[in-house]
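*Asks:* Fold the following and give me the result.
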Amino acid sequence: MWSDEKMLLLSSPNGGGMAIFDQRHWHVIDRVSTTGIGSDDEFFVRSVQQEDHADLVVQHLSGRTRRLRFGEFSDIHDVYVKNGFIYAVSTGTNEIVCLSARSGEIVSRRTFPGEPDSMHLNCLDEWNDRLVVSAFGRFAKHREYKGSAPLNGLVMDVQTGEDVWGQLTEPHSPRQAGAYYLICDSGTGRLLISDGAEVRAEIPLGGYPRGIAITDEIVAIGISGHRRQEDAGIARVRTIDLRTLQLVNEIPVPFREIYDLRFIPVSLATQLKPVRGGWPDVR
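*Replies:* A predicted model of the protein is given here:
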């Protein structure tokens, strides 16, 4: 399906964990509920799911692992790692925080208006050197997005707050693939592909799509059962050929939900460590 030099890493919240796929089998790393995952040339970072604080595991690829816990942030949904900095989405406080991966110190905070978790900021990516975040809408009240009309969702520039893509429904997992932009329009069960001016493809996926990874002209999309469905069943990954937009494969996963997907080098996959006991002090 893709190069043997890469494996597919998956994170799962709400009783899930983290697992890796070698094109034949899933290998469960641990069963610690996890949301965002990300890495650069020096660090691998995962967000352990916590409702009332931030809990980040930072693994230096030279071997050292540290755990950062912040009481001032909450419900971390995603992390994006670049040049030794961690950008984390604090959904519960309506902000994006930048941290030093080396020291764990807070570098900057970008706070958006509204009550806590009014916008439901969730996933990060970089589009043409702009850090972008997906959100359920520009609401003012706490979780006002619940039960709201569709098409309020958006992708926006973190620095300027400018809309980059609008009229979405519960969007997650913005990704750039060359000249094209992808988003899981989770509320409608679709993958959308845009050229930046208009939507060029709408691919119905069913379930609740969330998590996109791209490599070798293959896009992998996580499909979770919708939480409001009693028979949601197990989650699965669907792989699609970006050239033809045809389904390549469907892979059942060992968890009920998927949050994030990343293709990573085998060299990184062999270094990933399970989360074990021991809690850091709240900062």
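*Asks:* When you work out contacts or count neighbours from here on, use the C-alpha atoms and nothing else.
*Replies:* Fine.
*Asks:* From residue 193, how far off is residue 183?
*Replies:* 7 Å (CA to CA, to the nearest Å).
*Asks:* who's more crowded, those two?
*Replies:* More neighbours surround residue 183 than the other of residue 183 and residue 193, with 25 against 21 (other CA atoms under 10 Å).
*Asks:* give me the number of residues near residue 207?
*Replies:* 21.
*Asks:* Spit out the contact partners of it.
*Replies:* Residues counted as contacts of residue 207 (CA atoms under 8 Å, 6 or more residues apart in numbering) are 189, 223, 224, 225, 226.
*Asks:* repeat for residue 214
*Replies:* Here residue 214 is in contact with 177, 220, 262, 263 (CA under 8 Å, 6+ apart).
*Asks:* Pretty sure residue 114 sits against residue 139.
*Replies:* Yes: proximity of residue 114 to residue 139 meets the contact threshold set by CA atoms under 8 Å, at 6.8 Å.
*Asks:* Of these two, give the one with the bigger neighbour count.
*Replies:* It is residue 139, of residue 114 and residue 139, that has more neighbours when counted by other CA under 10 Å, with 19 against 15.
*Asks:* Look up how far residue 120 lies from the more buried one.
*Replies:* 9 Å.
*Asks:* ditto for residue 189
*Replies:* Distance from residue 189 to residue 120, by CA to CA: 18 Å.
*Asks:* do the same with residue 168
*Replies:* 13 Å.
*Asks:* anything in contact with each of those two?
*Replies:* Residues touching both residue 168 and residue 120 (CA under 8 Å, 6+ apart) are residue 136.
*Asks:* One more, so I can put them side by side:
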Amino acid sequence: MKGEHVLVASGLGAVSGGGLYALTPGGGVQQLDARSTTGFAVEPGAAPRLARLLWTDDDVEAPGTLLISDAAGDETAWTIDALREPHGVLWREDGGGLVVVSTLTNAILWLDPDRREVVRTWTADADEPGDAWHLNDLVVHDGRLLASAFGRFRTHRGWAADGARDGAGIVFDVATGADVLRGLTCPHDPTPLDGGWLVCDSASRRLLRLDAAGTVEEAVDLGGFTRGVAHDEEHVYVGISAHRLAGADEGRAAVVALERATLAEVARWELPCQEAYGLGWLPAALAEGVRRGSAAAAVGGDGAVAVAGVAAPVPAGGAAEQREDAGGGRLRRFLRGLQP
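*Replies:* Down below sits the predicted model:
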């Protein structure tokens, strides 16, 4: 935990199922909800709500569903016809509602969730309907709304052709169209940090650290499809997925903790789902409200939703490194840092 906050991962999987998972230093992984989820975001303010998007499994006929939960355990669902294959979501800092990514329609939607209205739609330029750019995640930086995309492709999933997406990925200003970062390969999660950027260069299996101008300063190969980034004062957390198009049914997702200064791996959680999508910090009371409000959760006797067979965080290097850390090494310092 970070103060009174809990690190949460969203996950999904056609075979494994998914949901929301709380990552804990002593107990490993607790399942808060059992519905496969892509992006999620915590509302600013004193009584925040959680907004999250349910995974639609690439079904072109399936409208996306937005779930909003609060600390009291109340939950509302809104199925939005204009939202297809939902990915990223963020709350507007001015209190004006939500912005979400409709990947399959090549669009970004501004939503008023209380009135259940689509207020505005921005659509990327392409020659035909469908997922041309593979828009995915959103971030506000210096007052500008930025989005990540696989590239400015003209046709539905043109990025899927062999070699087409290599280096074509961008992070761009939605209002002006100007590139902020370029030369990426299937980017997700552009995250401003320490005067520069962290970006999941997903198809190259790497986390990139870039300077403010977009020059790569460090690249860490994490061994899988990288997606989902969070951080605290000492660590960066990154999701790693089994690739959906390359044997994902056989694998499982994980979250790794890296030292913020060096990007050296210090711990790892194994998730019970095939893919990780998002990472973020939830207020502990809100995480508990999500758990209590989820009819799909399997509640244990102590009120926690434990995932059977999931171990506590495993230090990089396995049991041998854990023995070496017994005198007070990086892992123990890391776990203490998560305590409230």
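*Asks:* Show me which positions of stretch 211-221 of the second structure end up buried.
*Replies:* Neighbour-count burial for stretch 211-221 of the second structure flags 211, 216, 219, 220 (criterion: 16 or more other CA atoms under 10 Å).
*Asks:* Now which residue in the first structure aligns to the third one?
*Replies:* Residue correspondence, TM-score structural alignment: residue 219 of the second structure in this structure matches residue 202 in the first structure.
*Asks:* Now for the residue nearest to residue 82 of the first structure when sequence neighbours are not counted: which residues touch it?
*Replies:* Distances taken as CA to CA, 6 or more residues apart in numbering put residue 40 closest to residue 82 of the first structure, at 5.6 Å, once the chain neighbours are dropped. Residue 40 of the first structure makes contacts with 81, 82, 83, 84, as judged by CA under 8 Å, 6+ apart.
*Asks:* Between the residues you listed, which sits nearest residue 277 of the first structure?
*Replies:* residue 81 (24.3 Å; CA to CA).
*Asks:* circling back: among the contacts of residue 207 of the first structure, which are in helices?
*Replies:* For the contacts of residue 207 of the first structure, not one is inside helices, with DSSP state H as the criterion.
*Asks:* so residue 131 of the second structure sits in a strand?
*Replies:* No: secondary structure assignment (DSSP: H, G, I helix; E, B strand; the rest coil) places residue 131 of the second structure in coil, not in a strand.
*Asks:* ranges for the strands of the stretch 151-300 of the second structure?
*Replies:* Secondary structure of the stretch 151-300 of the second structure (DSSP state E, counting those that start in this stretch): strands located at 169-173, 179-184, 187-193, 196-201, 206-210, 216-221, 225-231, 235-241, 254-259, 265-270, 275-283.
*Asks:* For these, could you give me CSV that also reports distance to residue 161 of the second structure?
*Replies:* Formatted as CSV, those follow (distance: least, CA to CA, whole Å):
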stretch, distance to residue 161 of the second structure
strand 169-173, 14
strand 179-184, 16
strand 187-193, 17
strand 196-201, 18
strand 206-210, 21
strand 216-221, 23
strand 225-231, 18
strand 235-241, 21
strand 254-259, 28
strand 265-270, 31
strand 275-283, 22
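*Asks:* Trace residue 157 of the second structure over to the first structure, please.
*Replies:* By TM-score structural alignment, residue 157 of the second structure lines up with residue 143.
*Asks:* Now that that match has come up, it's in contact with residue 118, right?
*Replies:* Yes: contact criterion CA under 8 Å: residue 143 of the first structure and residue 118 qualify, at 4.8 Å.
*Asks:* neighbour count winner among these two?
*Replies:* residue 118 (25 against 17).
*Asks:* for the aligned partner of that one in the second structure, what are its contacts?
*Replies:* Matched by TM-score structural alignment, residue 118 of the first structure corresponds to residue 132 in the second structure. Going by CA under 8 Å, 6+ apart, residue 132 of the second structure touches 106, 126, 152, 153, 154, 155, 156, 157, 158, 159.
*Asks:* Equivalent analysis for residue 42 of the first structure, please.
*Replies:* 60, 61, 62, 84.
*Asks:* and of these, the nearest to residue 267 of the first structure?
*Replies:* Looking across the contacts of residue 42 of the first structure and measuring by CA to CA, the closest to residue 267 of the first structure is residue 61, at 9.9 Å.
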